[in-house]
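A.B. asks: Here is a sequence with its predicted model. Questions after.
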Amino acid sequence: MLIPLTQTFLSDSIQGMKSILRKIVFYSVALFLVAQTLEGVKVSGGLLTYILGGIVLSILFVIVRPILSIVTLPLNIITLGLFSFLINAIILYLLTIIVPGISIAAFEFNGFSFLGFIVPQLPINGFFAFIVASILLSLIIGFLKWLTKK
């Protein structure tokens, strides 16, 4: 009876560690892709800063996001879930405070056109830089989770 309980505990521990490691890798990769895509997101310090940023983002998304989601639940219901991007922007702001090598600043969006659909060039100020970065981060993390879904 003792052996199956020990095996179950070890199996659960290994699955938990895999889940934590997967989150850190996802957030590190997403942070890298956001920094490569948006010129306002700067990460100095190389790979170590991306890994540290992934660890801090994992902690913030596990601890801070549920608290902010509960506090802002009425606003999230009224806006049909769009307020969650502002919650993610707050988390990114906390990330820039905690990790000194990561900064998000105003930038100029160059615009694009695709199949006759034209998006003009836009200046993005500091507040909206956090919003745009949080939207892109959410899309990348959602895609990575979808890719590795069992």
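C.D. replies: Received it, and whenever you're ready, just let me know what you need.
A.B. asks: hey, let's count contacts and neighbours off CA atoms from now on
C.D. replies: OK.
A.B. asks: following the host helix or strand of Ile20, which helix or strand shows up next?
C.D. replies: With secondary structure defined by DSSP states H and E, Ile20 is part of helix 2-37. The helix or strand immediately downstream of helix 2-37 is strand 41-43, counting by DSSP H and E.
A.B. asks: List the buried residues of whichever helix or strand comes after that next one.
C.D. replies: Remark: after strand 41-43, the chain's next helix or strand is helix 47-71, criterion DSSP H and E. Counting neighbours by 16 or more other C-alpha atoms under 10 Å, one finds that the buried residues in helix 47-71 are 49-58, 60-61, 64-65.
A.B. asks: With distance to Ala133 as added columns, please give those in CSV.
C.D. replies: Below are the buried residues of helix 47-71 laid out as CSV (distance: C-alpha to C-alpha, whole Å):
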residue, distance to Ala133
Thr49, 17
Tyr50, 15
Ile51, 18
Leu52, 18
Gly53, 14
Gly54, 15
Ile55, 18
Val56, 16
Leu57, 13
Ser58, 16
Leu60, 16
Phe61, 15
Val64, 18
Arg65, 16
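A.B. asks: ok, those vs Ile91, which is closest?
C.D. replies: Nearest to Ile91 among these: Leu60, at 6.6 Å, using C-alpha to C-alpha.
A.B. asks: Ignoring the adjacent residues along the chain, who's closest to that closest one?
C.D. replies: Distances taken as C-alpha to C-alpha, 6 or more residues apart in numbering put Ile91 closest to Leu60, at 6.6 Å, once the chain neighbours are dropped.
A.B. asks: here comes the other one, which I'd like you to weigh against the first:
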Amino acid sequence: MGFIIRLLVNALALYLLTRVYGGVSFAPGADVVSILIAALVMGIVNALIRPVLLLLSLPINVLTLGLFTLIVNGVVLYLVAAVTALNVNGFGAAVIGALILTIISWVLDAIVGAVGLDGRDG
């Protein structure tokens, strides 16, 4: 059940990102299935590729005191856009979109946790 809730939260976050920020959008005619697929791909990329990118960029990440993570998150969003119905208007838009997506996801995670849908006790 937790996987489905996490997928739905990610899908809602991606959808809200496209409504809030004009640099990221879904292809015309994209439906709920396209949004869910983009959220699933985002989860897979975050689980498999993002840790490798963070490990490879560790020296520059240390030098920038963690700010390079924003660039890595932009690369992840750009990769997701390359294989789904998500459209990103350039790499700069991907970095800004990733930052906004992080904030939206953080708020949605807090709401899900407050309502008690995250499956955690206490």
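C.D. replies: On my side now, so go ahead. Nothing here was measured: the structure is a model prediction, and the numbers come from that model.
A.B. asks: contacting residues for the residue nearest to Leu60 of the first structure?
C.D. replies: 57, 60-61, 64-65 (C-alpha atoms under 8 Å, 6 or more residues apart in numbering).
A.B. asks: Which element, helix or strand, includes it?
C.D. replies: For Ile91 of the first structure, the enclosing helix or strand under DSSP H and E is helix 83-98.
A.B. asks: Where does that helix end up in the second structure?
C.D. replies: Mapped onto the second structure using TM-score structural alignment, helix 83-98 of the first structure covers residues 68-83.
A.B. asks: What lies in contact with stretch 86-106 of the second structure?
C.D. replies: Contacts of stretch 86-106 of the second structure (C-alpha under 8 Å, 6+ apart): 9-10, 13-14, 16-17, 21, 23-27, 38, 70-71, 73-75, 77-78, 80-81.
A.B. asks: and those residues, which are buried?
C.D. replies: 9-10, 13-14, 16-17, 23-26, 38, 70-71, 73-75, 77-78, 80-81.
A.B. asks: Could you check how far the counterpart of Met42 of the second structure in the first structure is from Thr79 of the first structure?
C.D. replies: Taking TM-score structural alignment, the alignment pairs Met42 of the second structure with Leu57 from the first structure. Distance, Leu57 of the first structure to Thr79 of the first structure, using C-alpha to C-alpha, to the nearest Å: 25 Å.
A.B. asks: Map Ala129 of the first structure across to the second structure for me.
C.D. replies: By TM-score structural alignment, Ala129 of the first structure lines up with Ala93.
A.B. asks: that older thread, the match of Met42 of the second structure touches Thr96, doesn't it?
C.D. replies: No - using C-alpha atoms under 8 Å, Leu57 of the first structure makes no contact with Thr96, being 10.2 Å away.
A.B. asks: Taking helix 2-20 as reference, get the angle to the lengthiest helix in the second structure.
C.D. replies: When the second structure is parsed with DSSP state H, its longest helix is helix 91-115. Helix 91-115 of the second structure and helix 2-20 are oriented at 130 degrees to each other (axes from the mean of the first three to the mean of the last three C-alpha atoms, to 10 degrees).
A.B. asks: where does helix 91-115 of the second structure sit relative to the chain's centre, distance-wise?
C.D. replies: From the chain centre to the centre of helix 91-115 of the second structure is a distance of 7 Å (C-alpha atoms, centre = their mean, to the nearest Å).
A.B. asks: Quick check: Met42 of the second structure touching Leu77?
C.D. replies: Yes - here Met42 of the second structure reaches Leu77: they are 7.5 Å apart, a contact under C-alpha under 8 Å.
A.B. asks: State the distance from the aligned partner of Lys23 of the first structure in the second structure to Ala82 of the second structure.
C.D. replies: The alignment partner of Lys23 of the first structure in the second structure, by TM-score structural alignment, is Arg6. From Arg6 of the second structure across to Ala82 of the second structure, the span is 22 Å (C-alpha to C-alpha).
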